[in-house]
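Asks: Got a predicted structure here, sequence first:
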Amino acid sequence: MEILPIKRKKIDALLKQCRHLNIFPFHLEQYYPKTEPHPVADILEDLMPDVIDQLHEMSDEKIRTFVESLPAETKYLIDLRTNESTDDTKLERIAFKYIVALIQREYISFKKIVSADLNESEVLKIYPEIAELLDKDGLLNIDQRFQMFDGGIKYKHHFFHYHQFLRRGYVSNPNFDFLGRFIRYYLESNKTNTFRVAIDHTRIMPKEFFAHMFERGGWFGPPFNREKLDDPREIGLFVVERRRPSLFDADGKLDRTEFLWSFRNGIKTFQIEEISNSEYFHDPYYINRFVHSERDTADQNLRHFDGAVKIYLNNHYEDRISSRITDSARSFKKIKLFRLDGEINLDRWIDLIAMFFRGNEMIIEYFDPDLFEETFGNKIRQYQESLG
């Protein structure tokens, strides 16, 4: 994409406000032309004339070349037929699409997310006392000072965003299904359980801009067979592979999901890691969701549950693809996203696992094959038949 010599300070200001206020680049059209005061609308109103002036300096042929350099998803509404000149209305539309493309290109940087530095935290700049409430994994200890919503955490005059890896596909809105259940369980059991969750330190939202958002989606929390949960002999590795061609690849290309039970000193440990397909990477990283739990079999108590993402470097991921969770290659980094400790209800545990791995049908296939067949069997067969 061709880059115009626009003042970087204005672009950075727009990018920062979009991220703080959770405004995705393709939603910028809601803020231009400006209809009411708003930080994003104010910046766009100031920035647009700069871009339009740059376009006015170009010939029609140069403008066509410029438009062709824009990403396909951005330029599709721009009509530049060769027998038409570029009038002011068209230049304004091109200028706006260029700004959208520029913000889209820089809106999410997985390199910055993976290498996040608390010394640069936007949250701690405003509320330095929050540093005392972060554990060694950077998780925020939730207590009565905070009010959790599925779209963010209210603290004093702001909302904290949940970590980027707690968003759908790592790039969209928060995983409302998981977070909603996480919050409800917190409200029901915070006197006996401790709850911690990862927040995004690169952005923070003034409370007056918070809008509670909801999504509708079809996903199911599978029931769980408890009969052998406390049997120390019931351990080992179980692997569920995604059947291909797969209609589930639209939610993320996964190769398989690995489930591992182990037992030591009276504690039964359970781990789940989904293995991304080698084609499904973000910047130089492969990102796999991971869950770890501990159960005291003598007390019949699920005492610990945490979730994370494992980050693998592009040039080493083949080592993970070719191994299993029992002897897998070490990840480049593991980023903890939430943690519960205490006396965790089994039904809520299963529900939270299912929603944390939202978009991964293999979770249901492992926990309840009958439910999987009932829910997805016909859809899978119809999809495969449609492909011939």
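Replies: Thanks, I have the structure now.
Asks: okay, CA-based contacts and neighbour counts for the rest of this
Replies: Fine.
Asks: Show me how far the host helix or strand of residue 338 is from its chain's centre.
Replies: Element membership of residue 338, judged by DSSP states H and E, is strand 333-341. Relative to its parent chain, strand 333-341 has a centroid offset of 14 Å by C-alpha atoms, centre = their mean, to the nearest Å.
Asks: Show me which positions of that strand end up buried.
Replies: Using 16 or more other C-alpha atoms under 10 Å as the test for burial, strand 333-341 gives 334, 335, 336, 337, 338, 339, 340, 341.
Asks: again, but for stretch 26-35
Replies: 28, 31, 32.
Asks: show me what contacts the last one?
Replies: Translated: residue 32. 41, 44, 45 (C-alpha atoms under 8 Å, 6 or more residues apart in numbering).
Asks: Strands along the stretch 201-350 of the chain, start to end?
Replies: 236-241, 254-264, 267-276, 285-296, 301-313, 333-341 (DSSP state E, counting those that start in this stretch).
Asks: looking at these, which is closest to residue 214?
Replies: Shortest separation from residue 214 across the strands of the stretch 201-350 of the chain is recorded for strand 333-341, at 21.1 Å, computed as C-alpha to C-alpha.
Asks: got the angle between the closest one and strand 285-296?
Replies: 30 degrees (axes from the mean of the first three to the mean of the last three C-alpha atoms, to 10 degrees).
Asks: Tell me the helices and strands packed up against the helix or strand hosting residue 93.
Replies: Using DSSP H and E, residue 93 sits in helix 88-106. Contact analysis of helix 88-106 by 3 or more C-alpha pairs under 8 Å, 6 or more residues apart in numbering; DSSP states H and E lists helix 8-20, helix 39-56, helix 72-75 as its packing neighbours.
Asks: Which stretches in the stretch 151-300 of the chain count as helices?
Replies: Counting by DSSP state H, counting those that start in this stretch, the stretch 151-300 of the chain has these helices, from start to end: 176-189.
Asks: Okay, one more to line up with it:
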Amino acid sequence: MLKFLGVINSDKVNKYNMRFTVGSLESAYSDNWKWGVPSFLNHDHLKPIAWSLVCALYFEPGMVRTANLTYVPENDSESKLIGSQIQKYYIEKTTEFISPYKNELLKRLKPYLSRDYKFCATESAAVIDKGIAKRVFPEIFETDDKHGLVLLSKLNPVAPGIFERDGLLIYASSFFRRSFSRLNTLNTPFLKRFQEISLSRQLNSKIALDPDMVGLADSLHEVFEFQYWWGPLFNEKLDDIPNGVSIHKSNQKDIIFTDIESTEFWWYEQDGRKTFECEEVVTRPSLGISDTSYGCRFVHSMIDQHSNEPFHLDGAIRIYDEEKILKRWDVDISNSGKDTEYIKIWRLDGNISVSEWKELISHYYRDNMLVGEYFGGKDNLKDFKPELLVKENNTAPLSEYVPTHMEKGEGIRIALSYHARTSERNTRRKIRVTNSLELNNSRVRYVEADTLEIIKKLRKRGETLNVPPNTEIIAFEDMLINFPLFLHRGSQAVRDANVTLDVIHELCCSWRDRHDDRAITFNIGIEYDTKEAVFSFAGHIDDLIKWFNFSGSRFPSQESEIGLWCETAAKFLTDNFPESNDKPKLGELLNSSGMLHFERRFLSPKDYELYMDEKNKAVGVEIKMLRSETEVVKEIKNGHLQVAPAFIVTKSECSKCGSEYRFCDCSKYIENDVVEIMQKVWCIGVFWTKRKA
């Protein structure tokens, strides 16, 4: 499967003017980290395309984000796997939500149920059964409207498109839902404005209700999609628009998401009145109706010739079968005729301002940007032009060579990820190897050489920790370090984790005292009651020392305190460092395991040659560069871009103290020994860096 890293939420105010606290982001993650959720094309639950899991909470100065991993199938077998997972998800989530309300719902509706009823849990605990709403509330559905529309004034709205009577809920027609399916949410942006405008202006307003669905009022909850949808700004001059048909077509990308091939706008005169019709033309069946029916949203309106303002506006669905939609694709709206099934679902009569008229039409066509495009709408909140990641002159940016690094003063980054507990319980503290690379045509696991410094310092404190078997120790000769995951288990797990944190603090202080310009990542895992929490950190050692000296850096003593720890950590970052604005970018620092990592970009063996520099008693590197890469050459000459070797730390003995290199305090500073290592061709590659040791 394809795997993508993305962001699904943050603690910033979103375009719905809502903000999630850091604690609520952690709580939502804690509740759902095991299971994941389906991903749908354009929020349409009849178009499942992938499966998403929360990867981590990502903290930077000024913002906390929820990062997710999305798995997209590439073949039929993977699609079936995703499909079965989604089906299981629906069954479990519906059962879980319905359970507390099931008995009361059945008690209230028992006299009206047929044998074919089923449960639904979109906006509330509800029952779907043919004609049940009409049987429960016949007085509401009694209407003299030839289309079966109900006066809005007869209803008690408790949410957009949802109405309460005697503790039960009635819903707007399923034609207000994507693909006209009850698995999808109602068109809240439209229904909210429809109700607000109708009630504030006392217009004669009517709406179609769903005759086949009744819910329990006590179970009503608001559903947030957070798909960005906007009500455009328009001018008011309808009389300037000439009669005729205008057609706006979707690009190929938008068609994939919306199934809308085009939207057609027709102005004409009828009985001396200026009249407007608008219809979208779809390319795929509307599965909420059937797999052979094509539902196209339709609007009709009439304009008062004296005030030049609308006095009538209604919306409908025109349903084409396969034969008729083929004909519809070949003609425009003025020549399409009326030979379709026509279902009116809302109507407004009275003085409607032009701005309200355009707003309602725009929201009715949710997900269809062509309507706003036709009306000349401009979105002041969002620029839809994608960001250019590569310079127009095609010169490779420096990030192509050094993907991530962090400077002093840029603050630290934190990632919190949750994982399943393992059954192995034989050690209180262990190293879990998180890194591997290709070596001699096979993949080897490794830890970086400075991990040995952590082991030695822990042993001096009477603590135990060992490098796992079959693990290489590799020294990268730059000033970046990616420590492995230090996992802590048992009743003393939190205490042990704080000791490991103290050792890393001590090591960072010794580097600072040597004036090292060094940045590191490290990962502390703690097994709590129900899951394993991994706290991952990245930053320059000077900035990390600020964190270590902060009392809130101590790990939560209980699982229930993690949310508060997250709030405290986020506040510390914001209060002590400048807002980072996603620098370095989340996707360059956070990996799919939910941990932070400074990536190294190795040169291809054909792009360099190693040689022994006898004068300097060091290994030299000769780089082969294309003359056209002038920017890169300039960066190399200026010292902003360098190369450094990586080599395996051997088990040879130190010439000074006689101990094994891996646990020797002096060997790494003995020039001759390092040269000897290089001469034996234990160098495994050369990589780009901004910090050469």
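Replies: Looks like it came in fine. If you're wondering where the values come from, they're calculated on a predicted model, not measured in any experiment.
Asks: coming back round to it: what lies in contact with the helix holding residue 93 of structure 1?
Replies: With C-alpha under 8 Å, 6+ apart as the criterion, helix 88-106 of structure 1 contacts 11, 14-15, 24-26, 28, 48, 51-52, 55-56, 67, 70-71, 74-75, 78.
Asks: Then stretch 253-272 of structure 2?
Replies: Here stretch 253-272 of structure 2 has contacts from 41-42, 241-250, 274-284, 332-334, 367-368, 370-371, using C-alpha under 8 Å, 6+ apart.
Asks: now stretch 158-165 of structure 1
Replies: Outside stretch 158-165 of structure 1, the residues touching it (C-alpha under 8 Å, 6+ apart) are 113, 123, 151-154, 170-171, 174, 197-201, 203-207, 210, 309, 337.
Asks: can you rerun that using 7 Å?
Replies: Applying C-alpha atoms under 7 Å, 6 or more residues apart in numbering, the set of residues contacting stretch 158-165 of structure 1 from outside is 152, 153, 154, 170, 198, 199, 200, 204, 205, 206, 207, 337.
Asks: counterpart of it in structure 2, which residues?
Replies: Counting by TM-score structural alignment, stretch 158-165 of structure 1 falls onto residues 168-175 of structure 2.
Asks: Next, the buried residues of the matching stretch.
Replies: 168, 169, 170, 171, 172, 173, 174, 175.
Asks: Narrow those residues to those in strands?
Replies: 168, 169, 170, 171, 172 (DSSP state E).
Asks: picking that back up, name the member of the contacts of residue 32 of structure 1 with the shortest distance to residue 144 of structure 1.
Replies: Nearest to residue 144 of structure 1 among the contacts of residue 32 of structure 1, with distances taken as C-alpha to C-alpha, is residue 41, at 35.2 Å.
Asks: Quick check: chain neighbours aside, which residue is closest to that closest one?
Replies: Using C-alpha to C-alpha, 6 or more residues apart in numbering and skipping the chain neighbours, the partner closest in space to residue 41 of structure 1 is residue 31 (4.8 Å).
Asks: What's the end-to-end length of stretch 321-334 of structure 2?
Replies: The first residue of stretch 321-334 of structure 2 is 19 Å away from its last residue (C-alpha to C-alpha, to the nearest Å).
Asks: so where in structure 1 does that stretch end up aligned?
Replies: Under TM-score structural alignment, the match for stretch 321-334 of structure 2 is residues 313-326.
Asks: hmm, who's touching the matching stretch?
Replies: 258, 284, 285, 286, 328, 329, 332.
Asks: what's the burial count for the aligned partner of the third one in structure 2?
Replies: Under the alignment defined by TM-score structural alignment, residue 285 of structure 1 corresponds to residue 293 in structure 2. The local packing count at residue 293 of structure 2 equals 20, with neighbours defined by other C-alpha atoms under 10 Å.
Asks: Go ahead and confirm residue 293 of structure 2 touches residue 340.
Replies: No - the criterion here is C-alpha atoms under 7 Å, and residue 293 of structure 2 misses it with residue 340 at 10.8 Å.
Asks: Which neighbours do the two have in common?
Replies: With C-alpha under 7 Å, 6+ apart, residue 293 of structure 2 and residue 340 have common neighbours 319, 320.
Asks: on that earlier part again, what would the strands of the stretch 201-350 of structure 1 look like in TSV with distance to residue 61 of structure 1?
Replies: Converted to TSV, these look like this (distance: least, C-alpha to C-alpha, whole Å):
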stretch	distance to residue 61 of structure 1
strand 236-241	52
strand 254-264	44
strand 267-276	44
strand 285-296	39
strand 301-313	42
strand 333-341	48
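Asks: Indicate which one of those strands is closest to residue 190 of structure 1.
Replies: Nearest to residue 190 of structure 1, of the strands of the stretch 201-350 of structure 1 and by C-alpha to C-alpha, is strand 333-341 at 9.7 Å.
Asks: Report the angle between that closest one and strand 301-313.
Replies: 170 degrees.
Asks: Against structure 2, what's the mean shift for strand 333-341 of structure 1, could you check?
Replies: In the superposition against structure 2, strand 333-341 of structure 1 averages 0.7 Å from its aligned positions (mean C-alpha distance after the TM-score superposition for structure 1).
Asks: Who wins on neighbours among the contacts of stretch 313-326 of structure 1?
Replies: Going by other C-alpha under 10 Å, residue 286 tops the contacts of stretch 313-326 of structure 1 with 24 neighbours.
Asks: which residue packs closest to that one, ignoring adjacent ones?
Replies: The shortest distance from residue 286 of structure 1 to any non-neighbouring residue, by C-alpha to C-alpha, 6+ apart, is to residue 312 (5.0 Å).
Asks: residues touching that neighbour, list them.
Replies: Residue 312 of structure 1 neighbours (C-alpha under 7 Å, 6+ apart): 285, 286, 287, 331, 332.
Asks: about what we covered before: quick check: what element follows the helix holding residue 93 of structure 1 along the chain?
Replies: Taking DSSP H and E, what comes next after helix 88-106 of structure 1 is helix 110-114.
Asks: which residues of structure 2 does that next one align to?
Replies: Against structure 2, helix 110-114 of structure 1 falls on no residues (TM-score structural alignment).
Asks: what's the offset of that helix from the middle of its chain?
Replies: With C-alpha atoms, centre = their mean, you get 12 Å for helix 110-114 of structure 1.
Asks: Give me the packing partners of the helix or strand immediately after it in the chain, helices and strands only.
Replies: Note on helix 110-114 of structure 1: by DSSP H and E, the next helix or strand toward the C-terminus is helix 122-126. Packing contacts for helix 122-126 of structure 1, counted by 3 or more C-alpha pairs under 7 Å, 6 or more residues apart in numbering; DSSP states H and E, involve strand 199-206.
Asks: The one helix or strand residue 676 of structure 2 maps to aligns to what range in structure 1?
Replies: Assigned by DSSP H and E, residue 676 of structure 2 falls within helix 671-679. Following TM-score structural alignment, the aligned partner range for helix 671-679 of structure 2 in structure 1 is empty.
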